[in-house]
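Novice: next come a sequence and a model predicted from it.
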Amino acid sequence: MHAWDTFQAAGYSVDFVSPDGGAVPILDPYVSKDMEPRLKDGRIMDGLRNTAKPAQVDPARYRAVYYVGGSNAIYGVPEHPVLQNIAMHVYERNGGVISAVCHGTAGIVNLKLSNGQALVAGKRTTGFPEEHEDQGAAYFREFPFLIRKTVEARGGTFRALDGDQPYAEVDGRVVTGQNYASAKPVAEAVVEVLRKLADRQPGRGAAKN
C-alpha cells in the first residue's frame, strides 16, 4: 500500500499482474490496523481481486516494474518466462525501471539482458537476506534458492543492514529495498529515477507501473 500510495501521488497509474491472474490472497493477520480501511478501498482492491495474467500484459505501455515482497515472490515468479519478458521489455526497450522490495528481489535474480548477462551482474542490490530468516523453520527449508547467495552467484553485489530499518539501493535503473519498511523509500526512488529519465526524454508519456 505504501508503494501504491507513492506512485498514485506522483501521478502514475498502477496495474497488477500475478503468475495466474485473478484474485490474490490477503492474509488478515498481516493487515495492520491502519491498513484495515484500505480493504474497502475499491481503487486498490479491484486491482488485487482482478490481477492480470502475464499473457494479458502489453509491456510497451509501462515505464516501471515493481516486485512486491513476501516470501511468495520466491515461488512462480522468478522462473516465469512471460513475467521475465515483460520486465526486460520495460527495462531494455522502454528504457524503464526494474524495482523490488524485500523478498520481491527474488523476482529479479533470473532476469537477463538481451546479451545474456544477468540484470543484477555488476549491480548493487538488496532484499531480504537469508541470514534474517528463521532458518530452523519449515518454510525456510522449502525455499528453492536463497536471495543473497543467488544475486552474488549472478555477479551482483548484495548489501543489507542488521535490523529492521528501511534500506534501499539505487543502481541506475535498478532499485531494490531490504524489507517491508523499505516499500515507500523504494517507490520514492523509482519515481525520482522516472522523473530524471523524463527530463532527458521530453515528450514521453506518464509511466504505468
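Specialist: Perfect, I can see it now. Numbering: from 1, shown residues only.
Novice: contacts and neighbour counts: CA atoms only from here.
Specialist: Noted.
Novice: from Ala3, how far out is Asp58?
Specialist: Note on Asp58: its distance to Ala3, by CA to CA, to the nearest Å, is 22 Å.
Novice: give me the more crowded residue out of those two.
Specialist: Ala3 (20 against 11; other CA atoms under 10 Å).
Novice: could I get the full set of helices for the protein?
Specialist: Secondary structure of the chain, counting by DSSP state H: helices at 2-9, 42-49, 81-88, 138-141, 147-153, 183-200.
Novice: okay, these in TSV with distance to Tyr30 next?
Specialist: Formatted as TSV, the helices of the chain follow (distance: least, CA to CA, whole Å):
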stretch	distance to Tyr30
helix 2-9	14
helix 42-49	16
helix 81-88	26
helix 138-141	17
helix 147-153	22
helix 183-200	15
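Novice: how about the spatially most central residue of the chain: what's its closest non-neighbour residue?
Specialist: For the chain, Tyr67 is the residue whose C-alpha lies nearest the centre (CA atoms, centre = their mean; 1.8 Å). Once flanking residues are discounted, Tyr67 sits nearest to Ala100: 4.4 Å by CA to CA, 6 or more residues apart in numbering.
Novice: for comparison:
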Amino acid sequence: MSARILIVVTNVDHYEADPSHPTGLWLSELTHAYDIFEKHGLEQKIVSPAGGKSPLEPRSLRFPNYDKSAKSWQGDPTRMALLDDTAGPEEIDSADYDAIYFTGGHAVMFDFPGSEGLQRITREIFEHGGVVGAVCHGYCGLLDTTLSDGSYLVAGRSLTGFSWREEVLAGVDKLVPFNVEERIKERGARYSKALLPFVSNAVVDGRIVTGQNPGSAKETATKVAALL
C-alpha cells in the first residue's frame, strides 16, 4: 500500500496591508513536490485552511519561477481543478496520512498560523510517527502547532524557511504581517539559513523536513520522499 501525503495550500489572494497587492500559492513549490511525490508512488491529497479555491501568486507565474513543471500544471485543466476544490481540515482523518507538506507563497502567512484544523492534523500525523514537511513560507504552518504535552512542535528542532533577508530582497518586508524567521526562533526552533539568499537549502531533523525558499522545493520534497 502506497504512503499517503497531505499537501497544504493557501486560500488567500491578497496582502492584508494592501488589498490591491495580490498574492497566493507559489505554484512551483506545489508542482515540484507533487512531481517528486508522484514519481515515488505516493498518494496525494490537497487541503487548505478553509477548503475550496487556492489562488496563484502572480509572481510565481513569471520567469524564472514559471518553469516546465509549473507551466505543465497550469496548462492541465485536471490538475488546475485540484486547486479549485481543495479539502478543508474538517474533512481530513489524519490516520489516513503518513506525512503533511506545507507549500508557500506569502499568502500562507495570513491563513496557515491560525488554522486549528491544520494544527490538529499536523500534531496527530507527527505523533503517529509521520513526517512533517514545509518549504519556504510553509513553515508558518508550524509556528503555533503544539504537541499533546503542550510544547511547540518546532521547539529544539533544527529547521529553515524563508529568511528576513530574502523578504527584504523580495521587496515585501513592508507588506508581510510579521517576521517569521524571528517568530519561529521565539518558539524555540534552531533556525538556520544558507550563506547566500535564494539558493537551495533543506534541513532534516528527524521526521521534520524544511526548505528555505522556492529554489529548495525539489530538495525538500526529495528528502520527505526518502523518509517515507
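Specialist: Structure's in. What do you need? Since the model is a prediction, treat every value here as computed from it, not as a measurement.
Novice: TM between them?
Specialist: The TM-score (TM-score structural alignment, normalised by the length of the first structure) is 0.85; 192 aligned residues with a CA RMSD of 1.8 Å.
Novice: re the thing from before, mind listing what the aligned partner of the residue nearest to Tyr67 of the first structure in the second structure touches?
Specialist: Taking TM-score structural alignment for the superposition, Ala100 of the first structure sits opposite Ala134 in the second structure. Taking CA atoms under 8 Å, 6 or more residues apart in numbering as the contact definition, Ala134 of the second structure lies against Tyr101, Phe102, Thr103, Gly104, Gly141, Gly161, Val209, Thr210, Gly211, Thr220.
Novice: kindly report the same for Trp4 of the first structure.
Specialist: By CA under 8 Å, 6+ apart, the residues touching Trp4 of the first structure are Val14.
Novice: what do we get in the second structure for it?
Specialist: Alignment note (TM-score structural alignment): Trp4 of the first structure maps to Tyr34 of the second structure.
Novice: quick revisit: of all the helices of the first structure, which lies closest to Ala73 of the first structure?
Specialist: In terms of CA to CA, the element of the helices of the first structure nearest to Ala73 of the first structure is helix 147-153, at 10.8 Å.
Novice: burial measure for the aligned partner of Gly156 of the first structure in the second structure, as a count.
Specialist: Using TM-score structural alignment, the partner of Gly156 of the first structure in the second structure is Ala189. Here the number of neighbours of Ala189 of the second structure (other CA under 10 Å) works out to 21.
Novice: was I right about Ala189 of the second structure contacting Ala155?
Specialist: Yes: the pair Ala189 of the second structure / Ala155 is scored as a contact, 4.8 Å apart, by CA atoms under 8 Å.
Novice: where do the strands of the second structure begin and end?
Specialist: Along the second structure, the segments classed as strands by DSSP state E run 4-8, 43-47, 99-102, 131-135, 158-159, 190-191, 202-205, 208-211.
Novice: off-centre distance for the first one?
Specialist: Going by CA atoms, centre = their mean, to the nearest Å, the spacing between the C-alpha centre of strand 4-8 of the second structure and its chain's C-alpha centre is 10 Å.
Novice: stretch 142-159 of the second structure too?
Specialist: 16 Å.
Novice: give the buried residues for that stretch.
Specialist: For stretch 142-159 of the second structure, the neighbour count (16 or more other CA atoms under 10 Å) marks 142-147, 152-155, 157-159 as buried.
Novice: do stretch 40-54 of the first structure as well
Specialist: Buried residues in stretch 40-54 of the first structure, counted by 16+ other CA under 10 Å: Ile44, Gly47, Leu48, Arg49, Asn50, Thr51, Ala52, Lys53, Pro54.
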